[in-house]
Structures are given as C-alpha cells and as structure tokens.
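A.B. asks: no sequence for this one, just the structure:
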C-alpha cells in the first residue's frame, strides 16, 4: 500500500508476493488493485467452495466501497449473517468472508469485537482510503507488516513481504535475540523493520500515518462460581466450541496424541458428529518406527503416545490412522529446506518436531483439509510441570526458561563467545520478562500466591503459546491443511484465566478442571496419564544425519554463517558419542547450528550484530 505511487502499474510485484502464499492457499488466487492499494490472496477453500472467492469487494449504489482479503474461520458467521440481513444487508455467497466484509460496512472496525474464531484479515476502505490489519484475539492466525515511507507492506508470512524488491532480509541484535530466546515479545520479529500484528490488535494505516490499538486483552475478574458450576460451565463452553468448529464443507479430522487435551476434543467432536450426522470422526496420530518398543523415558518425554492412542480408539471407536515416520528421514535435506521455507525463521532446537509435524500434516492432508487440535490446553488450564514447581514459579523469569528442562533446549553454546557477549541474552530475557509482568492484569484483594499464578498464566497465554501456535500454523498451512484450536476460543480463555489457582488444582493434579470435564468421556488410562509433550525421536540415526550436515558446514570456511559460530565448541559436540535423550543438550546445539546456517544462506540474510 502506497499513498505516493500509482500501484496499478505494480501488478507483477503483487503477483510475486501473492505467489509466495500458494501453499497456504492451494485452491485459488486473485489480485485486486486500486490506485493506492494492491491486495493479493491465495485461498484454502473450506466454507462455500464456489462462492468465497477473494479479494472480495462490497458495493453500494454501483461503486466499490471496500475490499477484503481474509484467512481463517469465523465460527459464529451464521448468526452474524442473520443479524446483518435483519439490518438490510444482502448476501451473494454462503461464506464467512462476506459476513466479515458486510459486518465492516455495518460496524466499521468494531466488527472484530463480534467475531468468534481464528482469523487475520486486511480491509481497504475505498471511501476513506484507509487500510485495517486485524488479527484474532489469541493469535492463531499470523499477520506481518512492514511500514514504508508512504504506506505499508503486509502478508500472512514474512516471505510475502521479503518478496518485495525494496525489502532485504536484515537482522540486527534485537532480532537475533528474538531468534535465540524463548521470550516471544509481542509485535517483534527476527527481521529488522518488520512487525507482527499483535493478537487482539488492529493496525490502521491512513494518510496521517500508522496507528494501532488492542481491541481485546485478558482482564482480571472475580470468579464467583463454585467448583461444580465451574466444571459445568467449562464443559458447556467446550461442547459449544467443538460443535461450532466441526462445521466444514470439506473433510474434517482430529489430531490425536493419547493425552488429555486432544482426547477430550476428539471425544467431543466424535459425539457431536454422531448426534448430527450419525457418523464418527476420523483421527490421526504420529509415532516413529520402532519407537514404541525402543522408547526410553526421560525428563521431557515420560511415556510413548501410541498405547494411550490405542486405548482411546478402542474406547471411542473413531476412524483412526497411525502415521509412522522413519526417524532418519526427518533429517532429509529437502525436507529441511521445505520446513525452513514454511517457517521463514531458523527453527527452535527441536528441529525433528517441526519436520515430523510437517510429515504428519502431509499425511493428514491426503484425507482431510481441516483438523482439530488439542493445542493450548496446557497454557489455558496449567498443564506444564513447571506450573507446579514452587522454585520455578518464583524464579523471577519466564518459568519455561527457569525450568531445568529448558537447559536441554538452549543450544547457544555453539555461538561465537564474542557474539554471545554482545547479544547479552540474559539481559534481553530480563527486559522481556519485565515487560510481560508489567502488563499482567491484577485483581484487588488477591493473595500473593494467587497473583503470582495469574502472572504465570498470563505469561503462557501471551508469550509461550505463540511458539506453539506459530509452529502449528506454518507446518500445517505449508501443506494446505487448516488446523483449528478449540482451546483458544476467547470465551474459554477468559473464563479459565479467572478461575482461582486453588480451584484449578482442586484434585492435586495438573489441569484438574479439564480432567473433571473429561471424566466419563475418556478411558481411565488417559485420565490418569501424566503430561507428555509432542514426541521427539530418540533414534541415533536422526542425530547422525544432523551431525553430517553440520560437519559439512564447519568445513566450508566461506559459509556466510561461519562468523556466528564457535568452531571449537561445534567440534566438541561432534566428537561426543551418539546418544538418545541423555544427549539432548548437545543435539540442541547441533540443531541450532544447522538451522541458523541453512537460514542465513538460503535467505541471504544481512547480519548487523
């Protein structure tokens, strides 16, 4: 978008930027250009396959008044469409896209306050020549922007912005710190000059400049419901959420890990589908070849998923598929490039998790276009072990950084010592933590212990969850799969955020409220299962493949990322014996070197550190 230029001459540029989103939207594409704005869209068709074509324009008295590009789903679009019809609006399609567009004409930017869903969209108001960039409350769908001297560039992923000829991928100290730490500061990105629309935020661009405001944020409220009513309310919310999120004009499935979260969603979806259609839900799980027989419990992964998945399938009777992956293939270089191109950033130090998610989603996409996920329940209900460790809770930093397990995923020992000193990651983390704590809402009269647990919950719901949602979005949309996240419904998040911690842990366990909701839905084995994260391969063959790639990079002294690394430290890691989970810190360093090196070279990153 540019106020000084005539963008009708820039069709090739917008076409190139739009083409970068082809994997996110494999079904259709389109471009709409006005004098000062060019909108490009790639579509993954889910609702109203024929009618929801974009960019979509609204007309009044024969002239275009607004144009919209939109991604995601609005789950209450039927009710909103009925309301808008009552207000005199007509509709040409059955799509939720048109509901958002007509809603904007009726309520302006405040239409977003009425939307229930996951979404990111841009609206150009032809009448006022203003652009609105709007993102859903929890940040399930991404949206990036890059201010220019007379406007803004924007896209669902950085790659769309980087495709513009005037933008170079440049990284400064702050961006590199964002890359290396688990702080996830709102609006910040790795790339200098590029920003992310914050969850629950509206960015408005006009001739007067760029402004932004939050239309939604978590607030502290008194919780007056007793335990029984609290459990009933959460159960009712979950039932409504799942019923809304199984609506689709394309095949839908559920991602199943055999844990409490995904099992609850899958069980509720299966029951809703049975009641509505007389059918059953299709589900998918992932495991590694010979993982079940060779699994070794550790601090991070305590139990394999497959036995619990099979208990669930036997109990519910869903139509289930086990996706079994070969560990070494996860280090395949072509796969690594595909995953990097999907993410646009170097991966965290658990690269096999990204690669296995990508492969899982590829397999799911062969049968389904939409998948339900149990992601974010741990952040909402307090499921991680560090929620329940007083030392970690009171550590005065992000609890996932304070937790011992985080040390296994650091990986920064491979960086040049001088670079580490200049970056001052500890200082960056401290500043990020202080900023997050400063904005945490407080409730008058709350005890010190309850106030601290509210802070811990807020940190997870506004910082940590973004790592997981970003990973899920990039890996799924890269193969044209839409993943819905019922636990991110803002009504549920708001309600559970204000349940006192003592009530959230009433049975002495993690996620007590959710466990109570699921009782009667799930087999006992899953109800009693201890939290186990998304699986990571323990096969030494995977680590060996990573080592080979890092060793090659180390030998290439002309590699553009060479100045970033401590060659002696990397050689030390390569000299260590192969292992499984016990060698995770060393593997993390190798993963870090491999990913950063590949990114700097593939994206021709300019480093200003």
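C.D. replies: Everything's here; your move. Since we're looking at a predicted model, the values are computed, not measured.
A.B. asks: please count neighbours and contacts with C-alpha atoms only from this point.
C.D. replies: Will do.
A.B. asks: for residue 182, what are its contacts?
C.D. replies: 401, 464 (Cα atoms under 8 Å, 6 or more residues apart in numbering).
A.B. asks: how far away is the residue nearest to residue 329 when sequence neighbours are not counted from residue 377?
C.D. replies: When the adjacent residues along the chain are set aside, residue 329 lies closest to residue 542, with 7.5 Å between them (Cα to Cα, 6 or more residues apart in numbering). The spacing between residue 542 and residue 377, counted by Cα to Cα, to the nearest Å, is 30 Å.
A.B. asks: show me which of the two is the more surrounded one.
C.D. replies: residue 377 (22 against 19; other Cα atoms under 10 Å).
A.B. asks: which non-adjacent residue is nearest the more buried one?
C.D. replies: Among residues not flanking residue 377 along the chain, residue 487 sits closest, at 5.7 Å (Cα to Cα, 6+ apart).
A.B. asks: and residue 309, by the same measure?
C.D. replies: Using Cα to Cα, 6+ apart, the closest residue to residue 309 is residue 258 (4.2 Å).
A.B. asks: likewise residue 193?
C.D. replies: Per Cα to Cα, 6+ apart, closest to residue 193 is residue 146, 6.1 Å.
A.B. asks: which parts of the helix or strand that that neighbour is a member of are buried?
C.D. replies: Here residue 146, judged by DSSP states H and E, is contained in strand 144-148. For strand 144-148, the neighbour count (16 or more other Cα atoms under 10 Å) marks 144-147 as buried.
A.B. asks: what's the answer for stretch 249-262, then?
C.D. replies: 251-262.
A.B. asks: now the helices for the stretch 151-300 of the chain?
C.D. replies: Assigned by DSSP state H, counting those that start in this stretch, the helices in the stretch 151-300 of the chain fall at 158-162, 173-180, 227-245, 260-277, 291-294.
A.B. asks: pick the most buried one from these.
C.D. replies: helix 158-162 (a mean of 23; mean count of other Cα atoms under 10 Å).
A.B. asks: so what touches that helix?
C.D. replies: 17-18, 20-21, 144-146, 153-155, 167-169, 344.
A.B. asks: surely residue 433 is in a helix?
C.D. replies: Yes: secondary structure of residue 433 (DSSP: H, G, I helix; E, B strand; the rest coil): part of a helix.
A.B. asks: how many neighbours does it have?
C.D. replies: There are 19 residues near residue 433, going by other Cα under 10 Å.
A.B. asks: likewise residue 278?
C.D. replies: Applying other Cα under 10 Å, I find that residue 278 has 10 neighbouring residues.
A.B. asks: and what of residue 26?
C.D. replies: Quick note: residue 26 (other Cα under 10 Å) scores 17 neighbours.
A.B. asks: my guess is it contacts residue 480. True?
C.D. replies: Yes: counting by Cα atoms under 8 Å, residue 480 is a contact partner of residue 26 at 6.4 Å.
A.B. asks: alongside the first one, take a look at this:
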C-alpha cells in the first residue's frame, strides 16, 4: 500500500525545497508507517511513505532505474496482483530484477512498454513515474479507482499526492473550496475528476495524466464497454465462480498477516468462505473480523434498511468456514468520542460522511491493525451484481436522476436540504445534480437492439460502477489507511466487473432476488442462513445513548456559535435542538452528524469558502 506525493516544476530548483517535500510526505505517515523516502532532482521531487506488504526488505521507494539517457524514478501505492506473471514475461524480454517486489515489476514494465504498462496490470494502484529522458511525469490510476490520486496544476508544473492533504501541505496550494467544490460535497454525485478543493483534480480511474513542458494531457486506457453476453445461466454462474476463485487466490498473496472483513451478508461471507478454502489447502485457517455494537443483537429493531442484526449470521459463517473469528464490539461512548470523529474527518479530508458508520469503520480497522496488515473486503458487490434494494424499486428504476438520490428522496430528504437557505440558493444543488446526471447518462455505453428496460438497468449499473462505488471505495481507503491497514476489494477486479456488467438483468435476478449470480456462484461454500438472507447494509448503532451523546455535543456547538453554523440551516437545527435528546431519530441524528463533521473540518483544515 503506501502514500505517494510529489512536485514537478520546470522553472525552480527543487533541490532547494527539501523541507516542503518532507512536509508533503509527512502528511501521509499513517498510510506508510514502515518507512519514508524522497528522490529529489532539480525538476522533480518524489516522496513516499511505505506500508510493507510484498518483499519487506527489497521494496523500498522511491525506486529509480538508471538508463543511458538518464534515470527513471517511480513512487507507487497499491498492489499488482499479477506481478509474478509480469515479472516472468519481462525476464523473457531481457529485463533484470534486483528485488522480489511488485514495485520493481511496474517500473521495469514502464521501461519496456511505456505508459501502456497500465494495460498489463491487474490490481489496485496509483503511481507516478518521472522520466528524466523526456522530462515527463505520468500519473496512473487503477481501473476502478480503488487507490486515490490527486494533482494540482501550478504555473510551472504540478503537485500530486495520494490524498489532498499532501498537496495542501505545499505553499503553492490554496485551501479554498469554491461553489463547485461545495456542490460536490453536498450533492452526493461523485463527479469524475472533481476533488472539492479549488484548483485540485482527482485522476479519473482508468486514466493516465501526463505532464511535461507542453502542459497536461489525459488518456483513458480503460472504461466499461457494452458487449453482448452470450453465456447461458449455468455457464455464467460457473464463470463468476471461476473468476472469484482466481481473484481471491491472487489477493491473498502477502508477506504479512492477512484477514477478511465479515459482516454476515452474502458479499463478505462469500469472500470469507473462498479465502477459507484457499488457505485451507495450505493448512491455514482464515482469520475474520466483524464490527458490532453493545447490545445490538439483543435489542435490534428492524428498520427500512435492515431487517436483521448481523451478529447471528457472522457467527454462522465463522463456524461454517472454521475461521479464527473476532467481534470488535463498540459502545456508545467510544463511538461518540470526539477524537474518533476528528480522526475520521481528518482521514477523509471532507466533512460529508456516513456518521457513526465512519467512526465504527475507523475503530474496526484500528482494532484489526493490531493483528493483521492486509484485509479482504466484500465492498462493491452490490454495485457489480445489483444488490441495493433500490435497484429493484420500480419508481427508482424510472426516476430521471441518480438512483441513490431518488431513493434518499423517497426516505425523506438529502444532505443538501440541511444547508442554510442562503447557501442552498447560491449553490442550486438541484440544478447541479440534474446537469451531472445528464453528463453521466451521456457516458453510458449502448448495445444495439437493447430494450428500454434492459437499457435502463444498464444505466443504473453504470452509474453505480462509475459514480456511487467511488465514494465508498474512497471512504474505505481513507479509513483503513488512516491506521496503516491495506484493504483489498476482490469484487473490483476489472475482469469480473466487465463480465457481470454485460450480463442481462434477467440473469442477475434469475431466482427472483438480488445478486442471483453471486448467490448461486458461492452457495456451496456458505451456510443456508446466509444464502437466504436479505440484503442488509453496513451496520449502524441503534443505541439511543449514542444519539444523546450527539445531542449534547451539537448543543455545545450551538451555544458556542461554532463556524459550522454558517453552513447549515440554523432554523432547522434549532428545531432539532427543541426536540430534546430523548427524541433523536435517524434523520435528526444525521443532521447532528453533519454539524459535528463540518465543525471538525473547519478546525482541522481551516478552509476558505468562496461561493
């Protein structure tokens, strides 16, 4: 894993800027607690923080290769799961290797294939290559956007980093959020390339950004394409299983302890079971972890999103698979600790999260990190296989907007509704969302002869795979890397994504339920209780004590006239306060979470808002 940063400038001598490079690199110490390094030349400065996963003694970075025409240097974050095959191929082509690391494979791959090395990689990665032979920088991001990468064009070059905070540590970058950034924060649409901070951009997944004296250019090396699916049901299920077996086997490769995240849902349970099979052949047991809340199972009350608590299903899977399992049980006091919220907001760089689900994820990862350095996750299966309940809601299917927003409106509102009337008017988030939706719609590939309903379901799938999933992947990356844990996401393997994306909706729901293909592909590995379980999202605490603690913290901000009050609807907030701590429902709680997050964000980043 790791964190990368850098500064390219075609005018100044960067060898005189070592303290700034070090500061940029230091912001990502949490992403790479094992080692730090910089490579500085007059025009290029690269910084790296390492979380050692593969070839612990040999994978130090930045990594450079000397050529007759000058050095080529690279900083790399992530994993190339096919690095063994690529290394063999490169050796056949005459390339020599000094280490066993996947980093060197990517560097030698660049020397062999140039920017096209990205097309050879299977994995999650974000890396930067400085080629002194051409004085050119390449910024490369994986196909699905599992690993983050940002850049900030300057007058004579560019700044870049795994996270915005690395870029913002450079005096050339201003901590400004303009109207477009605020719209992005509160619209929940995840515009490709938008980084919230003014002047900053995010490298779009599947894209290579090239920077040289001539300027900046983008090249898309991968995107989802429409293709006819000719396999029948039996063949499709078998192919999904074949892909999952190969993906899990590849993603279990590690020189450090690894585990799986287990929620008791179909997605994480399938990964746990397949990992258990793979490791079992080598005489090992898979280790699993889950998050739970004190008293949640005993006092659980069904809600519109969750019919059942996770605990019983988690334990069914752990017993069935024979995993070495541990529940991470959180109490309201720990979950509402302001220090935990501060850590979560700092990790994400923006104040629009998922409330207690962010804090609990951070605490889960922090606890796991005491035992493992790598974890496999079931994230993204809902986007790939069509698992969310709103995929199956006829009203949402026909809504002319992003499906998750149509569903949220059906549940009573959106994040933008919490903004102050003045800010809401100035931003016109509704118009922004409508324009974003039209842009996203234009990017959905079409298949000739596709019927209206099938076309609509392709649109929904594409929106989730290119917009919605990126928010969740970013959240998982930030929360995990904040504690130095590498989380791998098998369902984001581009081969699986491409294959299932083009399967007709009738195949994805052939048993009359969500995620039919995954359910049948993994059914033989799972207990019946999980195979039959209805989709349940990541858990949220139902303990009223958590709501009361939020109320007390929010009330204190109101009394202190916190700067966050300038962003949110003061009138609505006062109504929330008037309800009192004993009547804090889900909607009220979410409002309070936003207030607390924005307050922390103002304090940590001290942004300038320009509307």
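C.D. replies: Looks like it came in fine. Please read these numbers as outputs of a predicted model, since none were measured by experiment.
A.B. asks: picking up where we left off before, show me what the residue nearest to residue 193 of the first structure lines up with in the second structure.
C.D. replies: Taking TM-score structural alignment, residue 146 of the first structure has residue 152 as its aligned residue in the second structure.
A.B. asks: equivalent analysis for residue 278 of the first structure, please.
C.D. replies: For residue 278 of the first structure, the aligned residue in the second structure is residue 283 (criterion: TM-score structural alignment).
A.B. asks: before we move on, what about residue 552 of the first structure?
C.D. replies: In the second structure, residue 552 of the first structure lands on residue 556 (TM-score structural alignment).
A.B. asks: now the aligned residue in the second structure for residue 249 of the first structure: how far from residue 101 of the second structure?
C.D. replies: Superposed on the second structure with TM-score structural alignment, residue 249 of the first structure falls opposite residue 255. Residue 255 of the second structure sits 11 Å away from residue 101 of the second structure, going by Cα to Cα.
A.B. asks: hmm, residue 599 of the first structure is touching residue 342, no?
C.D. replies: No: counting by Cα under 8 Å, residue 599 of the first structure does not reach residue 342; the two are 11.6 Å apart.
A.B. asks: quick one: which of the two has more around it?
C.D. replies: The neighbour comparison of residue 599 of the first structure against residue 342 (other Cα under 10 Å) goes to residue 342, with 24 against 19.
A.B. asks: tell me the residue in the second structure aligned with the more buried one.
C.D. replies: Alignment note: residue 342 of the first structure maps to residue 347 in the second structure; criterion TM-score structural alignment.
A.B. asks: which non-adjacent residue is nearest residue 492 of the first structure?
C.D. replies: Counting by Cα to Cα, 6+ apart, the residue nearest residue 492 of the first structure is residue 237, at 6.5 Å.
A.B. asks: state the distance from the corresponding residue of the second structure for that neighbour to residue 129 of the second structure.
C.D. replies: With TM-score structural alignment defining the correspondence, residue 237 of the first structure maps onto residue 243 in the second structure. Distance, residue 243 of the second structure to residue 129 of the second structure, by Cα to Cα: 31 Å.
A.B. asks: try residue 502 of the second structure
C.D. replies: Distance, residue 502 of the second structure to residue 129 of the second structure, using Cα to Cα: 34 Å.
A.B. asks: can you check residue 332 of the second structure too?
C.D. replies: Distance from residue 332 of the second structure to residue 129 of the second structure, counting by Cα to Cα: 46 Å.
A.B. asks: tell me which of these two has more neighbours.
C.D. replies: More crowded of residue 332 of the second structure and residue 129, by other Cα under 10 Å: residue 129, with 25 against 20.
A.B. asks: could you look up the SS state of that one?
C.D. replies: strand.
A.B. asks: isn't it up against residue 135?
C.D. replies: No: the pair residue 129 of the second structure / residue 135 is not scored as a contact, 10.4 Å apart, by Cα under 8 Å.
A.B. asks: show me the contacts for the residue most central in space within the first structure.
C.D. replies: Closest residue to the average C-alpha location of the first structure: residue 469 at 1.6 Å, with Cα atoms, centre = their mean. Applying Cα under 8 Å, 6+ apart, we find residue 469 of the first structure in contact with 139-140, 375.
A.B. asks: so which of the residues you listed is surrounded by the most neighbours?
C.D. replies: residue 140 (26 neighbours).
A.B. asks: picking up where we left off before, counterpart of the residue nearest to the centre of the first structure over in the second structure?
C.D. replies: Under TM-score structural alignment, residue 469 of the first structure pairs with residue 473 in the second structure.
A.B. asks: relative to residue 480 of the second structure, how far out is its match?
C.D. replies: Using Cα to Cα, one gets 11 Å for the distance from residue 473 of the second structure to residue 480 of the second structure.
A.B. asks: check which helix or strand covers residue 329 of the second structure.
C.D. replies: Secondary structure (DSSP H and E) places residue 329 of the second structure in strand 324-330.
A.B. asks: corresponding residues in the first structure for that strand?
C.D. replies: The aligned range for strand 324-330 of the second structure is 319-325, by TM-score structural alignment.
A.B. asks: how close does that stretch sit to the second structure?
C.D. replies: On superposition with the second structure, the mean distance recorded for stretch 319-325 of the first structure (mean Cα distance after the TM-score superposition for the first structure) is 0.6 Å.
A.B. asks: mind listing what's buried in that stretch?
C.D. replies: For stretch 319-325 of the first structure, by 16+ other Cα under 10 Å, it's 320, 322-325.
A.B. asks: tell me the spacing between the equivalent of residue 592 of the second structure over in the first structure and residue 396 of the first structure.
C.D. replies: Using TM-score structural alignment as the criterion, the counterpart of residue 592 of the second structure in the first structure is residue 590. Separation of residue 590 of the first structure from residue 396 of the first structure (Cα to Cα): 29 Å.
A.B. asks: more neighbours: those two, which one.
C.D. replies: residue 590 (27 against 13).
A.B. asks: helix or strand right after the host helix or strand of the more buried one?
C.D. replies: Residue 590 of the first structure is located in helix 584-602, with elements delineated by DSSP H and E. Following helix 584-602 of the first structure in sequence order, the next helix or strand is strand 606-608 (DSSP H and E).
A.B. asks: what residue of the first structure matches up with residue 530 of the second structure?
C.D. replies: So, by TM-score structural alignment, residue 530 of the second structure is matched to residue 526.
A.B. asks: could you do residue 43 of the second structure as well?
C.D. replies: Counting by TM-score structural alignment, residue 43 of the second structure lines up with residue 36 in the first structure.
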